[in-house]
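*Asks:* no sequence on this one, just coordinates:
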């Protein structure tokens, strides 16, 4: 992890929504030891208290267990902060097919409450975690830039992120906020609670003789490590000046390579020491309703600014697998 202070001296008090989640807890692992005053706000529907327990009790850290839909509590909690790092969202992409209202409430309404709380408290700067899923089928067979459109989501998760981006952008133009929006590839590392790596490891622990790959086996996506994601967001924040004419900026964030799902299976099998496992490909076009099997995004914009992921997608996958297995 980088030794330099992540945000230098530009910010002192940082509010992290979704602070007990996968990305949020890793962000705390950087910010808290570096001396920033940090508040983590999380209802623990996706996050886990064990991810952040090492910080509880430290004088520069506050944990608030509360819901983003409780606007009054959110306003009280965010008051006095310099920066909002907005990570809270519904991350149960598969489960939201049965409960589509979660993407409306936990993404769009939560983000509206966040920017409205900022407006009422006089806080200007927000960093937002969006997703490459907003590009829908546009990115299935070609890599797309931030200018691609129209954005036609094929999942509730993507729709929720587009709605969230829209409220951030409009609050930036109407109420003087400044927004840095990052559309991720697939962020991976320790503490994952879902995703293909998580699924493969758990399936193989249950049955090491067979590994089912859902979908048609042609899936491929951009994977990068959680610490590189955080560093990329911080770099974009610190190196992009916003003003009244351009109060909001959008970046794709990830590596410049992709990893096929069959390669992920191979890496997991190698790291688990399994040599005789039979791989079964389900054969359906999509693994679940709303699945985006092939996601390709360009990261040239953030690269031109001066940031680039150090690891390839394949290298990141192997490291993440090893972390999930407790090997590093």
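*Replies:* Sure, I can see it. Since this is a predicted model, take the numbers as computed values, not measurements. Numbers count the residues shown, from 1 in each chain.

*Asks:* switch to C-alpha atoms for all contacts and neighbour counts from now on
*Replies:* Noted.

*Asks:* quick one: the closest residue to residue 265 other than its chain neighbours from residue 314, how far?
*Replies:* Spatially, and ignoring its direct neighbours in sequence, residue 265 is nearest to residue 200 (7.1 Å; C-alpha to C-alpha, 6 or more residues apart in numbering). Residue 200 sits 16 Å away from residue 314, going by C-alpha to C-alpha, to the nearest Å.

*Asks:* Equivalent analysis for residue 321, please.
*Replies:* In terms of C-alpha to C-alpha, residue 321 sits 11 Å off from residue 314.

*Asks:* Comparing the two, which residue is more hemmed in?
*Replies:* Using other C-alpha atoms under 10 Å, the more surrounded residue of residue 321 and residue 314 is residue 321, with 26 against 20.

*Asks:* Going by neighbour count, which residues of the helix or strand where that one lies are buried?
*Replies:* For residue 321, the element it lies in under DSSP states H and E is helix 313-324. Buried residues in helix 313-324, counted by 16 or more other C-alpha atoms under 10 Å: 313, 314, 316, 317, 318, 319, 320, 321, 322, 323, 324.

*Asks:* Now the first one: closest residue in space, sequence neighbours ignored.
*Replies:* Taking C-alpha to C-alpha, 6+ apart as the measure, residue 313 lies nearest to residue 223, with 4.8 Å between them; neighbours along the chain are not counted.

*Asks:* Surely that neighbour touches residue 259?
*Replies:* Yes - contact criterion C-alpha atoms under 8 Å: residue 223 and residue 259 qualify, at 7.1 Å.

*Asks:* Which residues are in contact with each of the two?
*Replies:* Here residue 223 and residue 259 have 313, 314 as joint contacts, going by C-alpha atoms under 8 Å, 6 or more residues apart in numbering.

*Asks:* which residues in this protein form strands?
*Replies:* 13-17, 37-42, 61-65, 83-86, 125-131, 178-184, 186-188, 210-213, 220-221, 223-225, 248-253, 259-260, 278-281 (DSSP state E).

*Asks:* what's the most buried one of those?
*Replies:* Most buried of those, by mean neighbour count (mean count of other C-alpha atoms under 10 Å): strand 223-225, with a mean of 27.

*Asks:* what's it in contact with?
*Replies:* 185-189, 254-255, 258-259, 309, 311-314, 316-317, 320.

*Asks:* count of neighbours near residue 36?
*Replies:* Residue 36: 21 neighbours (other C-alpha under 10 Å).

*Asks:* quick one: contacts for residue 136?
*Replies:* With contact taken as C-alpha under 8 Å, 6+ apart, residue 136 is in contact with 151, 152, 153, 154, 158, 292.

*Asks:* For residue 317, see how far away the fifth one is.
*Replies:* Just to be clear, that refers to residue 158. When residue 158 is compared with residue 317 (using C-alpha to C-alpha), they lie 23 Å apart.

*Asks:* try this one next to it:
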């Protein structure tokens, strides 16, 4: 049977490129859309030139681009966004234009093209100042950054488009995704690739605060599984829902550094002697994050296979081969 066509926005980014490679290799016809503002074309090297992959270098802020991209598409996996809390604090206007304006463009294009389902990247930042742990989908606080506001607005818009126009959407609230192709360079590099690169180069990692903040780190292959399950779900409960996508374990930033040192100790000599540096707490940071993944398990059958340690082992191999 011919497989349904998938559009992946943000296809040259970290998560988008992994999704694109996965579905192209499974035989789906895939369209990748990216303006290359934060993504890199080399992330798509494994599939560029493949007969069932088409790349569009364009911007979701252009509604005509969105209309063109969804033509003939059954499913949309919307990953395109300007990520990073600090970036949104430094430039809230562009963050809003891309994350809210671009998202609305995609919703309109999906509605008018009759797309079957749009699975979109939501964010654990939506939980804001809620202190309750573990995080459950129905209990959120006030957002702590412009980025968090934009991701919450996405959920509100998706809900309205389902109730008003019947566009089926599923939001996946990602918790600190990491893995191959996550960029360790630049001002807004995420903590795992940044620390991995620093430790590989025998540079002391610098923590924001005293290292006691905690996160629920989620390996990329768990996220790929969640997107596929959400896309193909026929469970009525999955219509117009939002799901936590994480592993369901809490790790402090200090604990993360210790784990990285341990995993790198065979290849980086005397790594245990590297001191850890401490900087100021970043504005907009959520102190603690731990997901309940019970709803994702029940609604789409989510069953994450990679713990933090297993994912770090895979990630380190990739960085050692590619940095």
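*Replies:* Received, thanks. A quick note: this is a predicted structure, and the numbers were derived from the prediction, not measured.

*Asks:* Fetch the TM-score of the aligned pair.
*Replies:* The TM-score (TM-score structural alignment, normalised by the length of the second structure) is 0.90; 312 aligned residues with a C-alpha RMSD of 2.2 Å.

*Asks:* Compare the strands of the first structure and give me the one nearest residue 112 of the first structure.
*Replies:* Residue 112 of the first structure sits nearest to strand 83-86 of all these, at 11.3 Å, using C-alpha to C-alpha.

*Asks:* Distance from that closest one to the middle of the chain?
*Replies:* Distance, stretch centre to chain centre, for strand 83-86 of the first structure: 13 Å (C-alpha atoms, centre = their mean, to the nearest Å).

*Asks:* average offset between that strand and the second structure?
*Replies:* For strand 83-86 of the first structure, the mean deviation from the second structure after alignment is 0.6 Å (mean C-alpha distance after the TM-score superposition for the first structure).

*Asks:* matching residues in the second structure for that strand?
*Replies:* The alignment of strand 83-86 of the first structure onto the second structure (TM-score structural alignment) spans residues 75-78.

*Asks:* Tell me where the second structure has helices.
*Replies:* Using DSSP state H, the helices of the second structure run over 14-25, 63-69, 85-90, 92-96, 103-113, 146-165, 191-200, 220-232, 253-264, 294-300, 308-322.

*Asks:* Now do the closest residue to residue 282 of the second structure other than its chain neighbours against residue 284 of the second structure, distance only.
*Replies:* Of all residues not flanking residue 282 of the second structure in the chain, residue 208 sits nearest, at 6.3 Å (C-alpha to C-alpha, 6+ apart). Computed as C-alpha to C-alpha, the residue 208 of the second structure to residue 284 of the second structure distance reads 12 Å.

*Asks:* And residue 183 of the second structure, by the same measure?
*Replies:* 22 Å.

*Asks:* so what's the most far-flung residue of the first structure relative to its centre up against?
*Replies:* Each residue of the first structure has a distance to the centre, and by C-alpha atoms, centre = their mean the biggest one is for residue 276: 34.4 Å. For residue 276 of the first structure, the contact set (C-alpha under 8 Å, 6+ apart) comprises residue 209.

*Asks:* Show me what it aligns to in the second structure.
*Replies:* That one, residue 276 of the first structure, aligns with residue 273 by TM-score structural alignment.

*Asks:* what does residue 30 of the first structure give?
*Replies:* Match for residue 30 of the first structure (TM-score structural alignment): residue 22.

*Asks:* Might you report the residue contacts of its match?
*Replies:* Contacts for residue 22 of the second structure were tallied using C-alpha under 8 Å, 6+ apart; they are residue 224.

*Asks:* same check, this time on residue 218 of the first structure
*Replies:* 260, 261, 262, 293, 294.

*Asks:* distance of the counterpart of the first one in the second structure from residue 190 of the second structure?
*Replies:* In the second structure, the residue paired with residue 260 of the first structure according to TM-score structural alignment is residue 252. Relative to residue 190 of the second structure, residue 252 of the second structure is positioned 15 Å away (criterion: C-alpha to C-alpha).

*Asks:* Please apply the same query to residue 278 of the second structure.
*Replies:* For residue 278 of the second structure, the distance to residue 190 of the second structure equals 16 Å [C-alpha to C-alpha].

*Asks:* do the same with residue 242 of the second structure
*Replies:* Separation of residue 242 of the second structure from residue 190 of the second structure (C-alpha to C-alpha): 24 Å.

*Asks:* Equivalent analysis for residue 68 of the second structure, please.
*Replies:* Note on residue 68 of the second structure: its distance to residue 190 of the second structure, by C-alpha to C-alpha, is 32 Å.

*Asks:* swap in residue 280 of the second structure?
*Replies:* Distance from residue 280 of the second structure to residue 190 of the second structure, by C-alpha to C-alpha: 16 Å.

*Asks:* These two - which one has more neighbours?
*Replies:* residue 190 (17 against 10).

*Asks:* so what corresponds to that one in the first structure?
*Replies:* Using TM-score structural alignment, the equivalent of residue 190 of the second structure in the first structure is residue 195.

*Asks:* same check, this time on residue 31 of the second structure
*Replies:* Per TM-score structural alignment, residue 31 of the second structure is aligned with residue 39.

*Asks:* quick one: contacts for that match?
*Replies:* Contacts of residue 39 of the first structure (C-alpha under 8 Å, 6+ apart): 13, 14, 15, 16, 19, 61, 62, 63, 64.

*Asks:* Let's see that with 7 Å instead.
*Replies:* 14, 15, 16, 61, 62, 63 (C-alpha atoms under 7 Å, 6 or more residues apart in numbering).

*Asks:* do residue 242 of the first structure as well
*Replies:* So residue 242 of the first structure contacts 178, 248 (C-alpha under 7 Å, 6+ apart).

*Asks:* repeat that with 8 Å
*Replies:* Counting by C-alpha under 8 Å, 6+ apart, residue 242 of the first structure has contacts 178, 248, 249.

*Asks:* Please tell me how far it sits from residue 263 of the first structure.
*Replies:* 40 Å.

*Asks:* again with residue 232 of the first structure
*Replies:* Computed as C-alpha to C-alpha, the residue 232 of the first structure to residue 263 of the first structure distance reads 25 Å.

*Asks:* Looking at those two, which is more packed in?
*Replies:* Each of residue 232 of the first structure and residue 263 has its neighbours counted (other C-alpha under 10 Å); residue 232 has more, 21 against 14.

*Asks:* What's the match for residue 153 of the second structure in the first structure?
*Replies:* Residue 153 of the second structure maps onto residue 163 of the first structure when the alignment is built from TM-score structural alignment.

*Asks:* So what's the residue count around that match?
*Replies:* 20.

*Asks:* Contact partners for it?
*Replies:* With C-alpha under 8 Å, 6+ apart, residue 163 of the first structure has these contacts: 107, 108.

*Asks:* What sits closest to the residue in the first structure that residue 109 of the second structure lines up against if chain neighbours are left out?
*Replies:* Using TM-score structural alignment as the criterion, residue 109 of the second structure maps onto residue 117 of the first structure. In space, residue 117 of the first structure comes closest to residue 75 once its chain neighbours are excluded; the distance is 4.9 Å by C-alpha to C-alpha, 6+ apart.
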